[in-house]
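predicted model and sequence follow; I will ask about them next.
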Amino acid sequence: MDEIARLLGAMQRPAGESSDFDLNPGLQPSAGRVLRPAGVLVPVWTRPEGARVILTKRASHLKHHPGQISLPGGKVEPVDASVQAAALREAMEEIALPPAMVEVIGHLPVHETVTGFSMTPVLGLIRDDFAPIAEAGEVEEVFSVPLSHVLNPAHYVIERRLWMGQWRRYYAVPYGPYYIWGATARILRGLAERAAR
């Protein structure tokens, strides 16, 4: 089946919300927490050699998730009409992707991060040529991985690291020199699970 057809089919299947706490039952969020809404774009770029997912490597000086691989996006600002608008605005700022080039095909389930964000992933197709430009203040690198790689559940592993004195388990989906883990890997794994059904 064509990769994009698999993606569209996956979007028709139900899926529940996810969080950074999924694999860590002993690590619970505080009862009075206030989650900040955020929107991230899952940009699927159709290329002659096959569809690819565009990702960024965050700058090492950032307060949240420095140096990590992430989807373009960020918190919802007062100028944003919705989480989708925030995701598209941030993608324009971070990788110079014009919103008009993105065909939004749906939203993935909300993902709660351990840092207090309620992230809504927005799935979008890019069918035209596009030259990504990393925003120097936030993004160290823009790169892409094959959609086929992230849609294969067998490519995901569960690993752990010490975080604030506790062992924390998380999903990872490494690709070449890129270590894709945490919330980004969890969101992509949820999509892979839906595509595999």
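Okay, I see it. This structure is a prediction, so every number in the text was calculated from the model and none was measured. Numbers count the residues shown, from 1 in each chain.

drop to CA atoms for contacts and neighbour counts, all remaining ones
Noted.

surely residue 113 touches residue 183?
Yes: Residue 113 sits in contact with residue 183 when judged by C-alpha atoms under 8 Å, with a separation of 6.8 Å.

which one's the longest helix in this protein?
Longest helix of the chain, by residue count under DSSP state H: helix 182-196.

and that helix, how far from the chain's centre?
9 Å (C-alpha atoms, centre = their mean, to the nearest Å).

list the contacts of residue 119.
37, 38, 39, 40, 110, 111, 112, 113 (C-alpha atoms under 8 Å, 6 or more residues apart in numbering).

mind redoing it with 7 Å?
For residue 119, the contacting residues are 37, 38, 39, 40, 110, 111, 112, by C-alpha atoms under 7 Å, 6 or more residues apart in numbering.

for the first one, grab the count of nearby residues.
Read it as residue 37. 19 (other C-alpha atoms under 10 Å).

ok, now how distant is it from residue 13?
Residue 37 sits at a distance of 24 Å from residue 13 (criterion: C-alpha to C-alpha, to the nearest Å).

quick one, strands of this protein?
18-19, 36-45, 52-58, 69-70, 73-75, 102-107, 111-112, 117-126, 139-146, 157-163, 166-172 (DSSP state E).

can you add distance to residue 28 and give the ones you listed back as JSON lines?
Below are the strands of the chain laid out as JSON lines (distance: least, C-alpha to C-alpha, whole Å):
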{"stretch": "strand 18-19", "distance to residue 28": "11"}
{"stretch": "strand 36-45", "distance to residue 28": "17"}
{"stretch": "strand 52-58", "distance to residue 28": "26"}
{"stretch": "strand 69-70", "distance to residue 28": "23"}
{"stretch": "strand 73-75", "distance to residue 28": "22"}
{"stretch": "strand 102-107", "distance to residue 28": "26"}
{"stretch": "strand 111-112", "distance to residue 28": "12"}
{"stretch": "strand 117-126", "distance to residue 28": "15"}
{"stretch": "strand 139-146", "distance to residue 28": "30"}
{"stretch": "strand 157-163", "distance to residue 28": "13"}
{"stretch": "strand 166-172", "distance to residue 28": "11"}
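
comparison target below:
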Amino acid sequence: MTQDSVEPINAAPFAPLPSFDPRTVPVTAVDSDLPAVPATQLTPAALRARFAAPPPWEPEIWREPRFADRVPAQASVLVPIVMRDEPSVILTQRTTNLSTHSGQVAFPGGRVDPEDINVAAAALREAWEEVGLESRFVDILGSLPTYTTGTSFIITPVVALVRPGFVLTNNPYEVAESFEVPLAFLMNPANHRRHVMEWEASDGQHERREWFSMPYQDGKHERFVWGATAGMLRNLYRFLSA
């Protein structure tokens, strides 16, 4: 899952994914040998300083192998880091009626519309539309490199600090739940699990897909963070640990 191993932008044909439950796909490795981002680097001041003067670094994952035949679309997501005593990240559980990535854990976000002045504006608009997060509580820090999904969304992750005091109101059509996961948990590779799935496509070709998951036990609920969301969080880990 490195830049050198990803699929070229003009690769064809695509290989549709079979129906599967990602929770049942075996874990091939856990990256507990990598260091966690220290708590001192997860404070609002440290995060501001990192984005103000980024170090040399490379994202670990640029794109996923394409598995849907759709026209590429620009999108952005908000990576909202809440400034609590222990910083946390707002995530959503998407409803099952959506046409893409239904039922998955995701950041607030979506397509960039023509009226959006930039990707940050799109991310803020989507966060308001999906979970009612008001922009007056949000301070944009910067963006990570784009991440292209297997469904051909070219996503810009927009990282922001969020001041406590906000009230979320989920859009029932798009968001089943919204919740927070500790940033320290997500920035600790001991919680980053690797999965591999292999199958034979309809044309007889052998197909293979790899991804990360970061399942978080939230009381009675397991928040199964995986796929594109986990990939973007992994890139955030690489950025903060560089």
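Cool, got the structure. Predicted model only: the values in this text are computed from it and were never measured.

quick TM-score on the pair, please.
Once superposed, the chains reach a TM-score of 0.87 (TM-score structural alignment, normalised by the length of the first structure), with 190 aligned residues with a C-alpha RMSD of 2.3 Å.

which parts of stretch 86-98 of the first structure are buried?
With burial defined by 16 or more other C-alpha atoms under 10 Å, the residues of stretch 86-98 of the first structure counted as buried are 86, 87, 88, 89, 90, 91, 92, 93, 94, 95, 96, 97.

in the second structure, what residues pair with it?
Using TM-score structural alignment, stretch 86-98 of the first structure lines up with residues 122-134 of the second structure.

what about the nearest residue to residue 92 of the first structure once chain neighbours are set aside, distance to residue 65 of the first structure?
Nearest residue to residue 92 of the first structure in three dimensions, chain neighbours excluded: residue 98, at 5.5 Å (C-alpha to C-alpha, 6 or more residues apart in numbering). For residue 98 of the first structure, the distance to residue 65 of the first structure equals 25 Å [C-alpha to C-alpha].

which among the buried residues of stretch 86-98 of the first structure gets closest to residue 142 of the first structure?
residue 95 (7.0 Å; C-alpha to C-alpha).

so that closest one makes contact with residue 132?
Yes: contact criterion C-alpha atoms under 7 Å: residue 95 of the first structure and residue 132 qualify, at 5.2 Å.

between the two, which contacts overlap?
In contact with both residue 95 of the first structure and residue 132: residue 142, using C-alpha under 7 Å, 6+ apart.

trace residue 143 of the second structure over to the first structure, please.
Here residue 143 of the second structure is matched to residue 107 in the first structure, going by TM-score structural alignment.

with residue 113 of the second structure instead?
In the first structure, residue 113 of the second structure lands on residue 77 (TM-score structural alignment).

coming back round to it: looking at residue 113 and residue 183 of the first structure, which is more packed in?
For residue 113 of the first structure versus residue 183, the count of surrounding residues by other C-alpha under 10 Å is larger for residue 183: 23 against 18.

returning to that earlier point: apart from its chain neighbours, what residue comes closest to the match of residue 143 of the second structure?
In space, residue 107 of the first structure is closest to residue 122, 4.5 Å off (C-alpha to C-alpha, 6+ apart).

nearest residue to the middle of the second structure?
residue 229 (2.2 Å; C-alpha atoms, centre = their mean).

distance-wise, check residue 64 of the first structure relative to residue 138 of the first structure.
Distance of residue 64 of the first structure to residue 138 of the first structure, computed by C-alpha to C-alpha: 11 Å.

so between these two, which is more surrounded?
Between residue 64 of the first structure and residue 138, counted using other C-alpha under 10 Å, the more crowded position is residue 138 (19 against 11).

look up how far residue 241 of the second structure lies from the alignment partner in the second structure of the more buried one.
Residue pairing (TM-score structural alignment): residue 138 of the first structure is matched to residue 174 of the second structure. Look at residue 174 of the second structure and residue 241 of the second structure: by C-alpha to C-alpha, they are 33 Å apart.

next one: residue 214 of the second structure
When residue 214 of the second structure is compared with residue 241 of the second structure (using C-alpha to C-alpha), they lie 17 Å apart.

the more surrounded of those two?
The neighbour count for residue 214 of the second structure versus residue 241, taken as other C-alpha under 10 Å, is higher for residue 214 (26 against 16).

buried set for stretch 96-108 of the second structure?
Across stretch 96-108 of the second structure, burial judged by 16+ other C-alpha under 10 Å covers 103, 104, 105, 106, 107, 108.
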